[in-house]
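> Could you look at this predicted model? Sequence included:
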Amino acid sequence: MKDEIVDEREIKEKPIGAVEADFETVLVDGILGFGLSAGNVVLVLIMALVHASSAIESNIVAMCVAVLTCLLLFIGLKLTDAFQRAVGRKIILVSYMVSFLGAAACLILRLPYLSVALASLGTVAAFFLYGRYLASLARNALMFVVDSIFIYVGIMVFVISQAESLLSSALLGTLCVVSTIVSAAFTKKDHPYADFVSAEDSKRRSIKLKGNNHTLLLIGFMLSAVLIAFSLDFPKEIITLAIGLSIGAAGLLSLLARQLDERVYKEWLKKSMAFSAALLLLPFPVVPEAVCLGLICLYTCFVCLNIIVLVNAVVETTRFDMISPIWLFGKHGATYFGGISIGAAVCALGALAGSYVDPQIALYGSIVVVIVFCSWMQISVNYQIYPFEPVIEENEDEETSVQIEQEGKRKLVWQRKIETACEQYKLSPREREVLRILLKGRDAKYIMDQFYISQSTAKTHIYNIYRKFGIHSRQDLYDFIEDIELAEDE
């Protein structure tokens, strides 16, 4: 009974943003702190792409930024324990402030490539600095913060495009300074959620699904394909404005999508990535360039919607699995930016080939490579995630559950069998909670509602328990626990 009381208390703990009283911290720390930081990084990159002299240079800039960010995230992954200590957190804060203030100065001095290099460091520092805070946000609050980043980028791209170069650089530099001040104030607060989770514990608790890595790589690769737009015969300012507005539109659509069935919406996004890439990019050779620009805008919006879902899922996993955000962001972020670097390299080679052959042929060749890669990765995603999915959401076995609960004389033995299974198969603390809920006849939707997580995250953990036990259904789960043999001294 004592364990059950503790479990119920843990389940009912509400994350930040679950009540109206948390609105101020969501607005200041979430949107003005992290949101402004992440949005400014995107804007700095966009300005660097505008200053590039050719499509080849634009792709090389994007590739170098992705490789640098990937390397920094990998370093963070390896130094997780050090960065989570007091000295490490100070290093992150100093890196954050230096990178953003340096990027602001370089923008004003018209040094776009140095500014974007510093922005790469700022990206990593921002995620490491705000990681535990993001993981402590309620799902709706987190989605609102992430959506606001995309809306902010869309608005600012429009504003910057209407201003002179020096004025736009000064404006973005000022916003970088503002985000730095807000973030410095953020670190002075007493955060009850700043728990230390070692890299070893994080690795042990993480869900190991190849499909997750393929999804991260695929979305990163698809984002880099947006660079194909710079091969079109339009002024870069027009292309940049169109892409920026598409990013903002994705943020607005994500807000509206909350009115839809979450599972259907996310499943549609996940399963239609390769198809959408083919649908929107294959017509390029046979339609006017104005239509091509419209298609690339739709493609950008679609990819950004997937990125929004991806960021929410990664942060949610950090909170639910009680994993170090530095470790998880380093692991997943390195894979994601690795995908961007691969895609940027493909686009760069395509743009380079355009110098030797017909540019239209080179462009179409790049598109074909992008679609083939996306299709291959999509197949990997579809076949490697949730192989037991049809049985995960089966109806609750109320009869079996009630029978177990009512057999008082077996209850103590049953609890010992559960504990033995958890120890023997090395279930994480959160998986142990999910297992006990499942054994009470609850389903994925109940877990979703109680832990403030998405249904896909709940399903992932149910599947992972099934995978560790080597079972395929709810009845198999009951039989598996029943067949656990206890030591004689128990």
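Happy to help now that I have it.
> CA atoms for contacts and neighbours, from now on please.
Will do.
> Val146 against Leu36, yeah?
No. Between Val146 and Leu36 there is no contact under C-alpha atoms under 8 Å: 10.4 Å.
> So which bits of the helix or strand hosting Asp147 are buried?
Per DSSP states H and E, Asp147 falls inside helix 139-162. Buried residues in helix 139-162, counting neighbours by 16 or more other C-alpha atoms under 10 Å, are found at 139-158, 160-161.
> What is the neighbour count of the nearest residue to Ile151 once chain neighbours are set aside?
With C-alpha to C-alpha, 6 or more residues apart in numbering as the criterion, Ile151 has its nearest non-adjacent residue at 4.1 Å, and that residue is Gly248. Counted with other C-alpha atoms under 10 Å, the neighbours of Gly248 add up to 24.
> just to confirm, which helix or strand has Gly248 in it?
Going by DSSP H and E, Gly248 is in helix 236-257.
> Skipping its backbone neighbours, what lies nearest Lys210 in space?
Gln384 (6.4 Å).
> number of nearby residues for the one you found?
14.
> what does Gln455 give?
There are 17 residues near Gln455, going by other C-alpha under 10 Å.
> also this one, for the comparison:
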Amino acid sequence: MEKIIARLFSKETYSRERQIQKSSSLNPPIITGSDAIGIIGFSLYLSWVISVLLNPLLIRSEIDKDLASSVVFCFFLGGIIASCFTWIISGKLTSVPSVVAVIIFVIISAPIPVLVVINGFIEIPVLYFAWGIAGFSAVYLLSLWAIFLSKLTHKKAVLYPALSMFIQTVILFFIFFVFRSDALVVAMILIPLASTILFVYWAFKLNKLEDILLTYDSTRPQDGKSLLRSSVAMIANGILLGFPLYCLSISSSATFLLCALTAMIVATLYKIYDSTHYQRYEVNIIIKIIAPTAAIGFLSFPYFGIEWKIACCVFMFLVATINESICWSAVSEYMRVYRLVPFANIAFGRAGDILGLACGYACGKLLLGSTLMSESENTYILDLLVIALVVVQTFIFRDSYSPFAENKGTDLNHSETNCYSNPGVSHIGRWRIKCSEFARNYQLTSRQEEVLVLLAKGYSTSYIRDVLFVSDHTIKAHIYNIYRKVDVHSRQELIKLIEDYE
């Protein structure tokens, strides 16, 4: 199986001459069988969540649309509760037994909603509870795949989320256009189970899970402001995605669904092309061009016919899919740079994503009710939504997100600051010990070692300057000499070299 998947995803057929001709872009990525399993498993998770939000309850004719849409809010509530709970216990989720316990919980709880429906338990309290449990388990399934995302190098962190979202869209196409209604029920049960099983295969067969978990030494964000900005970014994008998802869930138009999936495919293909050529994080483009255009779509939504409403929603899917890919890349980069425990990082970031989805979903329900054809009376809902998006764009996204570039530093306590010059102290963490061993191997000076530890943790040059009480010129000189001695040209290459160092 591993060889087949690796062959399907591998780019080894590119000749060396072809790679040289494309020297202006990234070399064609080589995706191993291990990576391919991770991509497919993460894609299954994404497709499962979207399927839940599109109301699989509607396969039962006796369940009306209002009830079907209301249980989705229980899914959101379960996710919020799971995020808060996970944040509290994230320090205990750093061992193999704890991960095994999470896997068992996900396998048992994820299929509960569909099992409840097919067994005829359609009482409202039962449905609410089932969907709440599913939302709870979804956060833990995502946290498992966060372990995979946290190990991605910079190039892969840009490409793999886009590739996963492309496969997710293909899976959704098969779910809604190829499978029959009875097969849809089976698919909704098997998808989360298959995703979990693929994680088990990836973690225990293709990688050493214990070694991976040992690389994380923090349950609190080193750069809280950066993580907060990322979480708010996911709130904004969740709103942009939640609103058209609600519109799609109350529509019976196959054309609408097909157009939405087509928009998602176009967006993911664009991101795949972009990540294999430029590796850009187009936050500036989204702020200056696409997001304001989406805001115009929100404002004009109530005043036009059904065709225009569908067109607006399709465009929102296009925008949100591009931005969602960027958000997942940012999540991956943050965990890798700051060595934050994946469960802690996902608890914080996913809470923002769920909150945004819930807000967008609620706006759709308040504005439209149970049909796209209804007259929109509560137009002030969209006005407030646009104002919120503008505020977020103005005060949160003033700068482009660049994970490995100049991240803003945060305050460290004095005991942590002083330990940089003494790598033998037991509480400095495995990552810093590895940096110290790396520095000695490359014969770096003690001062260069101090700079290396802070540099590899993702802190900006200005922050390192303040911590070490030196000038900008001195810091730049130290960084230049570090790069020269270890023969790298960027922070990304330096971190990759440290990670691979034995």
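Cool, the structure landed. The shown structure was predicted, so the numbers you read here are calculated from the model rather than taken from an experiment.
> returning to that earlier point: let me see the contact set for the residue nearest to Lys210 of the first structure.
Leu209, Lys210, Gly211 (C-alpha atoms under 8 Å, 6 or more residues apart in numbering).
> Okay, and the spatially most central residue of the first structure sits in which element?
Residue closest to the mean C-alpha point of the first structure, counted by C-alpha atoms, centre = their mean, is Val311 at 2.1 Å. Assigned by DSSP H and E, Val311 of the first structure belongs to helix 289-321.
> helices or strands up against the next helix or strand after that helix?
Sequence order places helix 325-353 as the next helix or strand after helix 289-321 of the first structure, per DSSP H and E. Under the contact criterion of 3 or more C-alpha pairs under 8 Å, 6 or more residues apart in numbering; DSSP states H and E, helix 325-353 of the first structure touches helix 55-78, helix 80-84, helix 112-135, helix 199-205, helix 210-224, helix 289-321, helix 359-384.
> Tell me the residues of the second structure aligned with the second one.
Under the alignment (TM-score structural alignment), helix 80-84 of the first structure falls on residues 90-94 in the second structure.
> Would you mark the buried spots in that stretch?
Quick answer for stretch 90-94 of the second structure (16+ other C-alpha under 10 Å): Ser90, Gly91, Leu93, Thr94.
> you'd agree Leu298 of the first structure is up against Leu279?
No. At 10.5 Å, Leu298 of the first structure does not count as touching Leu279 under the criterion of C-alpha under 8 Å.
> And those two? Which one has more around it.
Neighbour comparison, Leu298 of the first structure and Leu279: the larger count goes to Leu298, with 22 against 13 (by other C-alpha under 10 Å).
> mind checking what that one lines up with in the second structure?
Using TM-score structural alignment, Leu298 of the first structure lines up with Phe315 in the second structure.
> residues in contact with its match?
Ala263, Ala294 are the contacts of Phe315 of the second structure under C-alpha under 8 Å, 6+ apart.
> from memory Ile40 of the second structure sits against Ile167, does it?
Yes. In this structure, Ile40 of the second structure is within contact of Ile167 by C-alpha under 8 Å, at 7.2 Å.
> Excluding chain neighbours, what is closest to Ala125 of the first structure?
Tyr96 (5.1 Å).
> counterpart of the one you found in the second structure?
Checking TM-score structural alignment: Tyr96 of the first structure goes with Val106.
> Okay then, goodbye and thanks.
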